[in-house]
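Novice: Provided below for reference: sequence and predicted model.
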Amino acid sequence: MCGRFVLTSSPQMVEALFGIDHLEPPPPPRYNIAPTQPILIVTPGPTAAPGSNAPPRRAMLVRWGFLPGWVKDPKDFPLLINARSETAASKNSFRAAMRHRRVLIPASGFFEWRRSEGRKSQAYFIRPRDGGIVAFGGLLETYADAGGSEIDTAAILTTAANRAIAHIHDRMPVIIQPDDFSRWLDCISNEPADVADLMRPAPDDLMEAIPISDKVNKVANAGPDILEPVAAAQEPSSEERREDGRGEQLPLF
């Protein structure tokens, strides 16, 4: 799963990677993004006339916590921050968004916790090895309440963890590669089955896992100090990884 993430890259880097024209207002660095908070997403831009210089994509802020359009009372509905990529196209909550409203979610990394019986959880900051930006695959839904008020909401798609992360957790966000941005966002030409191959575990060498302190556990801790590395006293041995099933063979679900 993905329950917290980070976006600290400069607006210029985000604009360049995603083909966005001028992020306004420029988003500040965010070191501990949590559910229900606003997150930046990237959607296809408006259809431009031939010869237009309009950017191919646009950015917007939405609530992290997906609300399907058929929900009657959000207070009685669970908070959906993730969607399993293996079943999103068939689940009632996500089916329409998977077909019509796929988005990209810029991130500088995400957090995960390794939990072992009898041990204190160890937090990790999982980031691109080159220090750049990645794009999570996401889903968008605009929820309208009975009074006519609208709120844009989103969820992050997840997939099986790759070998670099599987010893920490068995799931990770779907990461869409830049060459695949257009195909992922094109919901007119590409049905969910046409982009299923993009929802695979990221290459093993794309990300690195850095052990960090438990400061990240509190949403109020939102400064750069939460990313400082610590010694991972609970780093599992190869034998422990095999025993808990997170070694050589990865689970699919």
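Specialist: Perfect, I can see it now. Numbers count the residues shown, from 1 in each chain.
Novice: only C-alpha atoms from now on, for both contacts and neighbour counts.
Specialist: Will do.
Novice: what about the nearest residue to residue 209 once chain neighbours are set aside, neighbour count?
Specialist: Distance criterion C-alpha to C-alpha, 6 or more residues apart in numbering; nearest residue to residue 209, sequence neighbours excluded, is residue 126 at 4.4 Å. Using other C-alpha atoms under 10 Å, residue 126 has 21 neighbouring residues.
Novice: who's in contact with residue 126?
Specialist: 109-112, 207-210 (C-alpha atoms under 8 Å, 6 or more residues apart in numbering).
Novice: what about the closest residue to residue 28 other than its chain neighbours, how many residues close to it?
Specialist: Once flanking residues are discounted, residue 28 sits nearest to residue 8: 7.4 Å by C-alpha to C-alpha, 6+ apart. Neighbours of residue 8 under the rule other C-alpha under 10 Å: 19.
Novice: distance check, residue 8 against residue 35.
Specialist: Separation of residue 8 from residue 35 (C-alpha to C-alpha, to the nearest Å): 17 Å.
Novice: would you tell me which helix is longest in the protein?
Specialist: In the chain, assigned by DSSP state H, the helix with the most residues is helix 11-18.
Novice: just say helix, strand or coil for the residue nearest to residue 209.
Specialist: Classification of residue 126 by DSSP: H, G, I helix; E, B strand; the rest coil places it in strand.
Novice: and here is the other one:
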Amino acid sequence: MCGRYALTISPEELKEILGVLDLEDFPARYNIAPTQPILVVVSDGSQEPGSNLPDRRALLVRWGFTPGWVKDPKQFPLRINARAETAIGKASFRAAMRHRRVLVPASGFYEWHRPSKESGEKSQAYWIKPRRGGVVAFAGLMETWSSADGSEVDTGAILTTAANSSIAPIHDRMPVVIKPHDFSRWLDCKTQEPRDVADLMKPVEEDFFEAIPVSDKVNKVANVGADLLERAELAKPLPPVEKKKPDDGQLSFF
């Protein structure tokens, strides 16, 4: 899963990488948590006159997906992630997979290796970032929830997939990464149906991320400083994980 992440890149760099037209200044955020506002990128498939860039816009949405048919969000489970393998068949995510796919820019994400209770060992937090630096774009979904009084809340979730062999020793899931050359295809909900972008929802290459052990300060939402990314002493090496037999890249739609 993906339960915490960071976005520390400057707005100018993000504009250049994602081709966003209307991005205002924002502060570096080192500990983005569920229910907080997160930055997402959407596209309506049009183009500005004289521009080769698609009309991509940046929005702030609540991290915690709420389908439009939910009557009371307080009675609905907090959904910060959606499983890429089954999202198209889930009532919660089906409409968003077809009509409201987004990109979630991040500098990296946090994950916890949680040993068995029998071992008596503490959980270890990791800062997982692109090995070559820069920003990464996670596949996301967006939905606008409307209350009975007419007020609206934009909400979102990050799609996850099975972890590759470099992340699997830490956790069995990881965010779906959309590469720059696939941004337009992922965001194009007018001509690209979920089946057409199924090939994008797979684990990223084994060497794309590097995992750095960090302190447990990231566990507390109140801790928001850059010191969260500092390397910590690793008490015990991670256990090796056998590589899984690769599948055929097909997702379940049922």
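Specialist: Here it is on my side, so go on. Remember, predicted model here, so these are calculated numbers, not experimental data.
Novice: how close are the two chains, by TM-score?
Specialist: The TM-score (TM-score structural alignment, normalised by the length of the first structure) is 0.92; 245 aligned residues with a C-alpha RMSD of 1.8 Å.
Novice: re earlier: mean per-residue distance, the longest helix of the first structure to the second structure?
Specialist: Superposed on the second structure, helix 11-18 of the first structure shows a mean distance of 0.7 Å to its aligned residues (mean C-alpha distance after the TM-score superposition for the first structure).
Novice: that helix: which residues count as buried?
Specialist: By 16 or more other C-alpha atoms under 10 Å, the buried positions in helix 11-18 of the first structure come out as 11, 14-15, 18.
Novice: same deal with stretch 182-201 of the first structure?
Specialist: Result for stretch 182-201 of the first structure [16+ other C-alpha under 10 Å]: buried residues 183-187, 192, 198-201.
Novice: where in the second structure does it fall?
Specialist: On the second structure, the counterpart of stretch 182-201 of the first structure by TM-score structural alignment is residues 184-203.
Novice: run through who's touching the matching stretch.
Specialist: Here stretch 184-203 of the second structure makes contact (C-alpha under 8 Å, 6+ apart) with 42-45, 54, 84-85, 88, 97-103, 139, 161-164, 174-178, 182, 249-251.
Novice: residue 101 of the first structure touches residue 140, doesn't it?
Specialist: Yes - Residue 101 of the first structure is within contact range of residue 140, at 5.4 Å (criterion: C-alpha atoms under 8 Å).
Novice: looking at the two, which is more packed in?
Specialist: More crowded of residue 101 of the first structure and residue 140, by other C-alpha under 10 Å: residue 140, with 29 against 22.
Novice: which residue, other than its chain neighbours, is closest to the aligned partner of the more buried one in the second structure?
Specialist: With TM-score structural alignment as the criterion, residue 140 of the first structure lines up with residue 142 in the second structure. In this structure, residue 142 of the second structure finds its nearest non-sequential neighbour in residue 156, 4.3 Å apart by C-alpha to C-alpha, 6+ apart.
Novice: sorry, back to before: just the contacts of residue 126 of the first structure: which are in strands?
Specialist: Members of the contacts of residue 126 of the first structure lying in strands (criterion: DSSP state E): 109-112, 207-210.
Novice: around the counterpart of residue 233 of the first structure in the second structure, how many other residues sit close by?
Specialist: Aligned counterpart of residue 233 of the first structure in the second structure: residue 235 (TM-score structural alignment). Look at residue 235 of the second structure: counted by other C-alpha under 10 Å, it has 10 neighbours.
Novice: quick check: residue 235 of the second structure vs residue 123 of the second structure, distance?
Specialist: On the measure of C-alpha to C-alpha, residue 235 of the second structure and residue 123 of the second structure end up 11 Å apart.
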